[in-house]
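A.B. asks: how would this look folded up:
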Amino acid sequence: MSPEQLLKQRVYRLTFGMVVACYAAFTLDFPLSNLILVLAAKFLTVPAAPSLKGLLVLVISLIIMPLLFSAFVMLFGFEPQIMVIMLSLILMWFYYLGTEQKFVLLATFGIVFLVLISFFGVLNGVAVTALTENLIKATFIALLIYIIAHTFFPEKRQDFQLPASPYSEFARALIAIKSVIVLLPLLLFYLYFLPSHALLVLIFSAMFLMQVSTKESLKALKLYFIVNIVSAIFAIATYELFVMIPSLIYLMLFMATVGIYFGREIFIGSKLGKVYAGAIAGYLVLFSGLALSNDNSIDTKSWDRLIQILFACSYIVIVAHSLERWLFRRWKTKFADRLGLNESA
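C.D. replies: So this is what the prediction gives:
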């Protein structure tokens, strides 16, 4: 298979998966069905044939993580001080994992699941069990779509070695600490003040921070900020069009167009591939969450989500860059011998 044929195969596979996941998300009537579209698209942005070991690890993590988080909320949900400490430690662990490319997918799902379950635990501890069941159901359907997409659009299995993290263990720990310092005030604000549709904004923000947590230059942060805000505007504009043309066929054709265009950008090997992969996930989180919400007033308030996302992402960029400039730059001088790059990077 030539490079051009391989590129087409991957683009068609992503597009097929997004269309099927869109149909499933909008026809299966259960809470969190919108995550089918988000998770299936996220799985399919990984340019590699699935292995039995990889699928097994993914299945176990997608079952074990929600169950553990559910138990965590049931234990500490009524003790906010303890819950915040535990939440910070778990978030730190996931952001630490996210600094190594082979764990990015697992870390992203872990953060999304943690935010979902902990948020609902604060709102309604009784609903956590039902939420966990629906979360596991959505992930199983997304995995099934992922396997079917690879069955129809296969590629030769090969040793696909992701590059090792360019950061030392100490540097990865500092990046994780910085990420939690940035995200925790935002998380606490939304947990305790509960503005409308805070969950969508929190998930979008947590995924955005996963992208920018290892970016140090202001230029890189600006690029990620602009691309993600454009994806949020695109998501709300898509939703407004869907309100005017509430047709599933139209929506599936639209998703096919998105898959073809962004798939090529993601898999062609350009420097912006990772940015587009992150942005499309944020786009799908916001759009699917808006479109499948039970809130009848969402049409008039959808642009409020954009204002909240603009505020949250601006906060993340400003605070992350400020910490890098005023605190972590000093730490780099103080701990220079422990912050070296890996030789393999």
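A.B. asks: only C-alpha atoms for contact and neighbour calcs from this point on.
C.D. replies: Fine.
A.B. asks: Can you show me the helices along the chain?
C.D. replies: In order along the chain, the chain carries the following helices (DSSP state H): 3-27, 34-44, 52-76, 80-97, 104-123, 128-152, 169-193, 198-212, 218-244, 248-267, 273-291, 298-323, 329-334.
A.B. asks: Among these, show me which one is buried the most.
C.D. replies: With neighbours defined as mean count of other CA atoms under 10 Å, the helices of the chain peak in mean count at helix 34-44, which reaches a mean of 26.
A.B. asks: which residues are in contact with that one?
C.D. replies: Taking CA atoms under 8 Å, 6 or more residues apart in numbering as the criterion, the residues outside helix 34-44 that touch it are 13-14, 17-18, 21-22, 24-26, 105, 135, 138-139, 141-143, 145-146, 277, 281, 284-285, 288-289, 292.
A.B. asks: structure for this one too, so we can compare:
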Amino acid sequence: MTALNPQQLLQRRVYRLTFGMVVACFAAFSLDFPLANLILVLAAKFLTIPAAPSVKGLMVLVLSLIVMPLLFSGFVMLFGFEPQIMIVMLSLLLIWFYYLGTEQKFVLLSTFGIIFLVLISFFGVLNGVAVTVLTENLMKASLIALIVYVVAHIFFPEPQQDFQLPASPYSEFVRTLIAVKSVIVLMPLLVFYLYFLPSHALLVLIFSAMFLMQVSTKESLKALKLYFIVNIVSALFAIITYELFVMIPSLAYLLLFMATLGVYFGREIFVGSKLGKVYAGAITGYLVLFSGLALSNDNSIDTKSWDRLVQILFACSYIVIVAHSLERWLFRRWKERYGHRLNLTKAN
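C.D. replies: Predicted coordinates:
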């Protein structure tokens, strides 16, 4: 393939994301099976990575999409009926994923690992018998999303290059500390929703877990506020566009709208600005909530959609306040005590 100048490369990446979102949206709304909405969420998440897929990367994705749901399903079948044991195991798995998420090359794996874990754990508590069916649907949605991702790259390819994501700027000790802090913040929220509001908590849980991954490495209140505002705006936007979709239930209108989103967000994500990651997280959060609402079988979902926004506002506010408080009051003391081990950059 001939080399592309920066403007051509940006244009191709925007078109690829837009094409993938439109095709994934059509598949999600045309195929009738539970969790079909994740086709759109995962395909968009895959396509926010600005690089041509490698054989090794595709193999890792395929193995992850097949092996992880099976492992989590077995985990829930073993511990789902022993809540105390399940909570401990769930915490350990979440620590591992948030640890991986502090390094860019593992962000994708960590993101849908957390989504899978929350989904399967939720249904394990709600209905252990349904876990097997859930796992099958989850794997189906994931593989369709992966096919959309590959097809989008076939139609809108870019030159293969030695694309090396930067290594984590944190030492292993700091990464572990960040992961522990993330789980300390998330677990009370997770336990509360899993055991007290199982009928309409799933979207809020996934949205909150993904939001926490964005803010887990941010220490300044200014950065936390930025992520909080952007994610709440994306949630509000998801509710509004869902209400419009209810008034105009046309698939053609929805596909046109997704194309518009793809063009706008694609430019913001791939242009190379500092806010690219914020926009990538925002569009994923938006798609989680919008697609989950639009494809839900709950007849009362229209009346509950704004209730979900209130819950997301509460959950994200809780995450920002507790994460900042922990950083300020607990981890600052840990930094003083373990200052010799908390180098923010790895030793060469």
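A.B. asks: Can you pull the TM-score for these?
C.D. replies: A TM-score of 0.99 describes the superposed chains when it is computed by TM-score structural alignment, normalised by the length of the first structure; 345 aligned residues with a CA RMSD of 0.9 Å.
A.B. asks: returning to what we had before: and of the helices of the first structure, who's closest to Ala345 of the first structure?
C.D. replies: helix 169-193 (13.6 Å; CA to CA).
A.B. asks: The closest one packs against which elements?
C.D. replies: Under the contact definition 3 or more CA pairs under 8 Å, 6 or more residues apart in numbering; DSSP states H and E, helix 169-193 of the first structure sits against helix 80-97, helix 198-212, helix 298-323.
A.B. asks: Give me the range in the first structure that stretch 6-17 of the second structure lines up against.
C.D. replies: Residue correspondence for stretch 6-17 of the second structure in the first structure, counting by TM-score structural alignment: residues 3-14.
A.B. asks: By how much does that stretch deviate from the second structure on average?
C.D. replies: Following the fit onto the second structure, the mean deviation recorded for stretch 3-14 of the first structure is 0.2 Å by mean CA distance after the TM-score superposition for the first structure.
A.B. asks: just stretch 254-267 of the first structure next, same as before
C.D. replies: Mean deviation of stretch 254-267 of the first structure relative to the second structure after superposition (mean CA distance after the TM-score superposition for the first structure): 0.3 Å.
A.B. asks: Tell me the residues of the second structure aligned with that stretch.
C.D. replies: Across the second structure, the stretch matching stretch 254-267 of the first structure (TM-score structural alignment) is residues 257-270.
A.B. asks: cool, and stretch 197-214 of the first structure?
C.D. replies: Equivalent residues of stretch 197-214 of the first structure are located at 200-217 in the second structure, counting by TM-score structural alignment.
A.B. asks: what does that stretch rub up against?
C.D. replies: Taking CA under 8 Å, 6+ apart as the rule, stretch 200-217 of the second structure contacts 98, 101-102, 111, 114-115, 118-119, 122, 178-179, 181-182, 186, 190, 193-194, 223-224, 227, 231, 278, 281, 285, 288-289, 292, 308, 311-312, 315-316, 319-320, 323.
A.B. asks: ok, now with 6 Å
C.D. replies: Residues external to stretch 200-217 of the second structure that are found in contact with it (CA atoms under 6 Å, 6 or more residues apart in numbering): 182, 193, 285, 312.
A.B. asks: Pipe the helices of the first structure into CSV and attach distance to Leu341 of the first structure per row.
C.D. replies: Compiled in CSV, those are given as follows (distance: least, CA to CA, whole Å):
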stretch, distance to Leu341 of the first structure
helix 3-27, 32
helix 34-44, 29
helix 52-76, 28
helix 80-97, 16
helix 104-123, 19
helix 128-152, 35
helix 169-193, 9
helix 198-212, 19
helix 218-244, 19
helix 248-267, 26
helix 273-291, 21
helix 298-323, 20
helix 329-334, 12
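A.B. asks: of all those, which lies closest to Phe160 of the first structure?
C.D. replies: Across those, closest to Phe160 of the first structure is helix 52-76 (CA to CA), at 11.6 Å.
A.B. asks: With the second structure overlaid, how far apart is the closest one on average?
C.D. replies: After superposition onto the second structure, the average distance of helix 52-76 of the first structure to its aligned residues comes to 0.3 Å, using mean CA distance after the TM-score superposition for the first structure.
A.B. asks: ok, back up a step: using CSV, please lay out the helices and strands packed on helix 169-193 of the first structure together with distance to Ser2 of the first structure.
C.D. replies: Output for these, formatted as CSV (distance: least, CA to CA, whole Å):
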stretch, distance to Ser2 of the first structure
helix 80-97, 34
helix 198-212, 31
helix 298-323, 40
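A.B. asks: can you tell me which of the ones you listed comes nearest to Phe153 of the first structure?
C.D. replies: The stretch from those with the least distance to Phe153 of the first structure (CA to CA) is helix 198-212; that distance is 28.0 Å.
A.B. asks: what's the average distance of the closest one to the second structure?
C.D. replies: Mean deviation for helix 198-212 of the first structure: 0.1 Å (mean CA distance after the TM-score superposition for the first structure).
A.B. asks: relative to helix 80-97, how tilted is that helix?
C.D. replies: Calculated by axes from the mean of the first three to the mean of the last three CA atoms, to 10 degrees, helix 198-212 of the first structure forms an angle of 40 degrees with helix 80-97.
A.B. asks: Run the chain-centre distance for helix 198-212 of the first structure.
C.D. replies: What separates the centre of helix 198-212 of the first structure from the centre of its chain is 7 Å, taken as CA atoms, centre = their mean, to the nearest Å.
A.B. asks: Same question for stretch 6-20 of the first structure.
C.D. replies: Counting by CA atoms, centre = their mean, stretch 6-20 of the first structure is centred 19 Å from the centre of its parent chain.
A.B. asks: do the same with stretch 7-22 of the first structure
C.D. replies: For stretch 7-22 of the first structure, the gap between its own C-alpha mean and the chain's C-alpha mean amounts to 18 Å (CA atoms, centre = their mean).
A.B. asks: Please apply the same query to stretch 277-291 of the first structure.
C.D. replies: 9 Å.
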